[in-house]
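**Q** output the structure for:
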Amino acid sequence: MNIKVKYMLWLREKIGLEQEEFKLDRETSLEDLVRIIILKHREAEKYLSNIFSDDNPFIILVNGIPRKKNYILKDNDLVTILPPVSGG
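**A** So this is what the prediction gives:
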């Protein structure tokens, strides 16, 4: 199963990529995918480790639709991770 992940705003700078693809060989939830991303990009752990908590302002879209952590990914899904915007 191929999953494309797109990092938006300042998160792309922290990770050093605009997007990347993951080849997964088993059923994977969004929560599992975030763990995989954290293992690959340790520098992003402090930003992503609590991404599914109620007080975290990150938005995760799958094919343009907001999804919860237990959403099961499908082949060729596009996951977009939107961190909070700061400034004003």
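**Q** CA atoms for contacts and neighbours, from now on please.
**A** OK.
**Q** so Trp10 sits in a strand?
**A** No - using DSSP: H, G, I helix; E, B strand; the rest coil, the secondary structure at Trp10 is helix, not a strand.
**Q** could you also give me the structure for this next sequence, so I can compare it with the first?
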Amino acid sequence: MVKIKLMGLMAHLAKARELEVKLDGPKTVDELLREVIPRYDELHDKIILVNGVSAKGNYVLKDDDEVKVMPVLSGG
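**A** Modelled structure (predicted):
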């Protein structure tokens, strides 16, 4: 089971702030997030953390991982 925490636009699109997903085999962060966030591939500026450490979309998940995804905020 992988816990996913979504923030900002990611949570809005997925209609949830937290999800738990059972892995049915090896899966990357990007593959999993495509399943739960509509239009995920259109969102280029995002921060991904796996178990509190910065990660890329090609990170292969394992049971008990925790993924946090948030949009990049910018301002001036």
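**Q** map Leu33 of the second structure onto the first structure.
**A** The equivalent of Leu33 of the second structure in the first structure is Val34 (alignment by TM-score structural alignment).
**Q** now Asp64 of the second structure
**A** Here Asp64 of the second structure is matched to Asn76 in the first structure, going by TM-score structural alignment.
**Q** number of residues surrounding its match?
**A** Asn76 of the first structure has 14 neighbours, counted by other Cα atoms under 10 Å.
**Q** so it versus Glu13 of the first structure, what's the distance?
**A** 24 Å (Cα to Cα, to the nearest Å).
**Q** can you tell me the helix or strand for the residue positioned nearest the centre of the second structure?
**A** By Cα atoms, centre = their mean, the second structure has its centre lying nearest to Val69, at 4.5 Å. In the assignment (DSSP states H and E), Val69 of the second structure maps to strand 66-71.
**Q** and that strand against the first structure, how far off on average?
**A** Strand 66-71 of the second structure differs from its equivalent in the first structure by a mean of 0.6 Å after superposition (mean Cα distance after the TM-score superposition for the first structure).
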